[in-house]
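Colleague: Below are the sequence and a predicted model for it; my questions follow.
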Amino acid sequence: MPTSARPVRSTAPARARRLGRRTAVLAAAGLLVAGCAKAGTAGAASDAGGAKEPVKVGLVYSKTGPLAAYGKQYLAGFKAGLDYATKGTDAVDGHRIEFTEQDDAGDPAKAVSEAKDLIGKGCRILAGSTASGVALQVAPIAAQNKVLFISGPAAADKVTGLNAYTFRSGRQSYQDIRAAAAFLGDAAGKKVTVLAQDSAFGQANVAAVKAVLGAQGASVDAVLAPPSATDLTPFATQAKAARPDLLFVAWAGDTASALWTSLNQQDVFAATKVVTGLDLAASYPLFGAAGEKISFLDHYFGGAAGTDVEKAMTAALAKDGGTPDIFTPDGFTAAQMVVHAVEAGHGSAADTSVLVKALEGWSFDGVKGRLTVRAEDHALLQPMYQVQLTGVGAAARPTVLKTLPADQVAPPVTPIAG
């Protein structure tokens, strides 16, 4: 046997042997630490070809509560929009976009708590806000923490221009009113009454009607009902007694059926011209025979736009057995905005100033057609619709009478606060 192969007894001093053992232990510990580090940063960028750090997005929306149906549409649209904007990868430059859902149930205080929690967990982008009251409370939190906030179906005009970090993926009340104003014709000397809930959404509509039709010479008053009210007959009676030339109804949530029942019972439709926004598809049968007498303005209904993007969204929803509805585009558009902003950051949302700059002034093809994020105040310029409802009950179907171009219904510029 060669000498090099013989087992030999070490003649090294004991200290050297102890040092060798310590070195071996440290080496083993080093392997353990390296293993833990690798396991703990599975989503971090790696020069060795590992997965890249994900982009964390927080969705704070009404999964439950009075506006849960709207929240469901928004979420479905967001998923479809993310798939569309990333070409099926759900990633930008190899960075996966991971979104976490939080249910605010329409409660602003709960939404604020959830927004703070998501920011603490590394979300640099927040989206959602089904309710206007929620959006108005979450927006300041986003600004304080310098994270991007893209409000959803929340329509309150005050969201526009609220701060440099806040954008919106839906329409706002002023755009609704501009669409409604076209039904009245010459507003000078006319009386307009707004029937709405005493909420951020309802008050925003009153303010918008006064800003648009009041400026055109109409006198504007309001009948406001508590959001918790279930007996709406007294408010329908007040609206009829006001004897307006036009009754503008701004209503949202589960009590819509009770409202239209009360208006029918009080024969309000025979007493005045009624204009309202067309709500989600499930509400169409609620209008009954009166539906064909109402003048509807519309943000969106499935099939209203006829664009290629709308067709792509509809096809994506169909895979899960879904169909587009009034606020599906708001989620879809939000996802498009998130992806565009992250693309500007080359797969990162760390520098919010880059995200903001990418969105300001951006024009793109959305579900409703060409959309523009106005740089001066972050309003989302978009077309609106005048719609007729035909048929009764389950047979009720909307058709577009006129598409109003984005510039015709654009809200006035509201300089960004701060």
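Modeller: Arrived safely, thanks for sending.

Colleague: use CA for all of it now, contacts and neighbours both
Modeller: Will do.

Colleague: Burial check on residue 255, number of neighbours?
Modeller: Residue 255 has 16 neighbouring residues, counting by other C-alpha atoms under 10 Å.

Colleague: What's the local residue count around the residue lying closest to it once chain neighbours are set aside?
Modeller: Among residues not flanking residue 255 along the chain, residue 230 sits closest, at 6.6 Å (C-alpha to C-alpha, 6 or more residues apart in numbering). Residue 230 has 13 neighbouring residues, counting by other C-alpha under 10 Å.

Colleague: surely residue 230 meets residue 258?
Modeller: Yes. Contact criterion C-alpha atoms under 8 Å: residue 230 and residue 258 qualify, at 7.1 Å.

Colleague: can you map out the helices along the stretch 251-400 of the chain?
Modeller: Per DSSP state H, counting those that start in this stretch, the stretch 251-400 of the chain carries helices over the ranges 256-265, 268-271, 308-318, 328-344, 352-359.

Colleague: Please, which helix or strand holds the residue nearest to residue 255?
Modeller: Using DSSP states H and E, residue 230 sits within no helix or strand.

Colleague: returning to that earlier point: out of the helices of the stretch 251-400 of the chain, deepest packed?
Modeller: helix 328-344 (a mean of 26; mean count of other C-alpha atoms under 10 Å).

Colleague: Mind checking what secondary structure residue 96 has?
Modeller: strand (DSSP: H, G, I helix; E, B strand; the rest coil).

Colleague: thought it was touching residue 51?
Modeller: No. Using C-alpha under 8 Å, residue 96 is not in contact with residue 51, being 9.0 Å away.

Colleague: Spatially, what comes nearest to residue 183 if we skip its sequence neighbours?
Modeller: Nearest one to residue 183, counting by C-alpha to C-alpha, 6+ apart, is residue 295 at 7.4 Å.

Colleague: Any idea how many residues pack against that neighbour?
Modeller: 20.

Colleague: quick one: contacts of stretch 407-418?
Modeller: 160-164, 174-176, 178-179, 376-377, 379, 381-384 (C-alpha atoms under 8 Å, 6 or more residues apart in numbering).

Colleague: Just the buried ones from these, in PyMOL syntax?
Modeller: Buried members of these, defined by 16 or more other C-alpha atoms under 10 Å, are picked up in PyMOL with:
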select buried, resi 160+161+162+163+164+174+175+176+178+179+377+379+381+382+383+384
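
Colleague: List the contacts of the spatially most central residue of the chain.
Modeller: Centroid-nearest residue in the chain: residue 152, 1.8 Å away (criterion: C-alpha atoms, centre = their mean). By C-alpha under 8 Å, 6+ apart, the residues touching residue 152 are 74, 127-130, 168-170, 330-331, 334.

Colleague: Check it against this one:
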Amino acid sequence: MRTVIALGCTLLLSLGAMPGKASAEAKEPIRIGMVADKTGGLAAYGYSHEKTVRAALDKINKEGGISGRPVELYVEDTESKPAVGGVKFRKLVESNKVDFVIDSNSSGVAVACAPVAKELKTPYFPSAGATEISGDKGNRYVFQPCTNVRQEIKGVARWAVENIGKKWVLVVVNYAWGWSNQEEFTQYIKEAGGQVLEAVRVPLGTSDWLPYLKGKITQEADAVFLAAFGSDFLSAVRDIHAIRPDIKKLGALYALSAQDVAKIGDPVEGMYCITSYPTYLAAMDTEANRSFRGLIGVDPEGKELGTGTRFVLAYNWAMWQTMFIIKQGIEKSGWKSRADHPKFIQAVEGLQWKQSVEFPQGDGSIRAQDHLIQTGLYIEQVTKGTIRVAAKIPVSETTYPPIVDHTKEAF
């Protein structure tokens, strides 16, 4: 499926003073491709990300575009499958002639697209959290504008040991994102003085988790770390509660995203969850965040305006900010066409920003060496059927040395 947006400032451009070739060049649209998870297991994420990106483009084009040029959006469905994502990335570049590619919340899709981005020399900004994306699976054309698993686990490990428990059972979905969570949690919880007793991997889409959990969550365990989302999360918390209703739980990033915690009830009551963007406006009630939520159509409780349904807030802030990272990179580098991609990439390496409506999540930067965003986190907790912020984790706690240095790679 392909969707095209051309929100125009062409009339404004036609009134400009640039004659001949320069005027024509100014009118040439900048094309952005989006590999969105519109169907399959991540469809709710694909919907929210696409809606958010459309809102960002609407804002950009209404304000004159980028360097006086309108922006077009081309959307392809990954079907939430890595192999499909790679094919759709190639289609966007080779058939639709896009200049930049964004999204996929699937780490599997992002990892599959990364070598294609390098081959086709096209800057790529996925919204997936596997550490490898800004590590050995990344390259100079790939940026990670959302927090990754290593940042998230390193950032919360000490707090988790001090406030939740020391002896842990890990329960993760069996694919790239789950593996990253298992690896990083095992390392950093040990460094914080904790211990992992068991690690359980469960296939995506499993409705009955009891056979996998049987005998794993013993009385010795203080807590469970759960890396699952969507329907997998619902099945997991139900069955963990059936085995050990007293055990404490910590969810990986956005495990609670779009979940109706009041409806779920006891299985999630008291549960903690890592997040890089709070569910409720009250936790970050800034003018920038209020404006951002209004523009994407989300109310103070995280519900979609017009439908009243829970909106998946997972990394949609990162996709919104990515549009303005691209804008700043183009304007800073003087980018005109694909031939200027090296200049664009160098401009984004080390880019910094302050919180604003364009960057509602807060102050941040893109680390030059590994192309990873540097920002802080939150820990949320379910309390009496609602979600509140239990702790704020500063960027100093999430930072770790770069795994790679892409600035040394040739274009």
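Modeller: Nice, thanks for sending it over. Since the model is a prediction, treat every value here as computed from it, not as a measurement.

Colleague: Quick TM-score on the pair, please.
Modeller: Once superposed, the chains reach a TM-score of 0.81 (TM-score structural alignment, normalised by the length of structure 2), with 366 aligned residues with a C-alpha RMSD of 2.6 Å.

Colleague: Output the longest helix belonging to structure 1.
Modeller: The helix that spans the most residues within structure 1, counting by DSSP state H, is helix 14-40.

Colleague: continuing past it, what's the next helix or strand?
Modeller: strand 55-61.

Colleague: Distance check, the residue nearest to residue 183 of structure 1 against residue 196 of structure 1.
Modeller: 17 Å (C-alpha to C-alpha, to the nearest Å).

Colleague: So residue 315 of structure 2 versus residue 218 of structure 2, what's the distance?
Modeller: 34 Å.

Colleague: who has more neighbours, the two?
Modeller: Between residue 315 of structure 2 and residue 218, residue 315 has the larger neighbour count (other C-alpha under 10 Å), namely 26 against 16.

Colleague: what residue of structure 1 takes the place of the more buried one?
Modeller: Alignment note (TM-score structural alignment): residue 315 of structure 2 maps to residue 327 of structure 1.

Colleague: so its match makes contact with residue 73?
Modeller: Yes. Using C-alpha under 8 Å, residue 327 of structure 1 makes contact with residue 73 at a distance of 5.7 Å.

Colleague: quick one: the strands in the stretch 51-200 of structure 2?
Modeller: For the stretch 51-200 of structure 2, applying DSSP state E, counting those that start in this stretch gives strands covering 71-77, 100-102, 124-125, 167-173, 195-202.

Colleague: count of residues packed around residue 51 of structure 2?
Modeller: 15.

Colleague: which residues in the stretch 251-400 of structure 2 form strands?
Modeller: 272-275, 352-353, 364-366, 373-374, 377-383, 386-393.

Colleague: can these go into JSON lines with extra columns for distance to residue 182 of structure 2?
Modeller: Converted to JSON lines, the strands of the stretch 251-400 of structure 2 look like this (distance: least, C-alpha to C-alpha, whole Å):
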{"stretch": "strand 272-275", "distance to residue 182 of structure 2": "15"}
{"stretch": "strand 352-353", "distance to residue 182 of structure 2": "31"}
{"stretch": "strand 364-366", "distance to residue 182 of structure 2": "25"}
{"stretch": "strand 373-374", "distance to residue 182 of structure 2": "21"}
{"stretch": "strand 377-383", "distance to residue 182 of structure 2": "18"}
{"stretch": "strand 386-393", "distance to residue 182 of structure 2": "20"}
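
Colleague: and those strands, which is most packed in?
Modeller: strand 272-275 (a mean of 26).

Colleague: by contact count, what packs against that one?
Modeller: Judged by 3 or more C-alpha pairs under 8 Å, 6 or more residues apart in numbering; DSSP states H and E, strand 272-275 of structure 2 is in contact with strand 248-251, strand 377-383.

Colleague: What range does it cover in structure 1?
Modeller: Using TM-score structural alignment, strand 272-275 of structure 2 pairs with 295-298 in structure 1.

Colleague: Superposed on structure 2, what's the mean shift for the matching stretch?
Modeller: Its aligned residues in structure 2 lie a mean 2.2 Å from stretch 295-298 of structure 1 after superposition (mean C-alpha distance after the TM-score superposition for structure 1).

Colleague: Contacts for that stretch next, please.
Modeller: 176, 179-180, 183, 273-279, 384-389.

Colleague: Kindly recompute the last result at 10 Å.
Modeller: The contact list for stretch 295-298 of structure 1 (C-alpha atoms under 10 Å, 6 or more residues apart in numbering) reads 175-183, 248, 273-279, 304, 326, 383-389, 398, 400-403.

Colleague: Kindly report the same for stretch 30-43 of structure 1.
Modeller: 24-29, 44, 46, 50-55, 95-96.

Colleague: just how off-centre is it within its chain?
Modeller: Taking C-alpha atoms, centre = their mean, to the nearest Å, one finds stretch 30-43 of structure 1 lying 38 Å from the centre of the chain it belongs to.

Colleague: repeat for stretch 259-267 of structure 2
Modeller: Counting by C-alpha atoms, centre = their mean, stretch 259-267 of structure 2 comes out at 24 Å from the chain centroid.

Colleague: now do the same end-to-end measure for that stretch.
Modeller: 12 Å.

Colleague: Same check on stretch 374-387 of structure 2?
Modeller: 25 Å.

Colleague: again, but for stretch 60-70 of structure 1
Modeller: 13 Å.

Colleague: Stretch 270-280 of structure 2 now?
Modeller: End-to-end for stretch 270-280 of structure 2, by C-alpha to C-alpha: 17 Å.

Colleague: Please apply the same query to stretch 72-90 of structure 2.
Modeller: End to end - C-alpha to C-alpha - stretch 72-90 of structure 2 spans 17 Å.

Colleague: In structure 1, which residues correspond to that stretch?
Modeller: Under the criterion TM-score structural alignment, stretch 72-90 of structure 2 matches residues 98-116.
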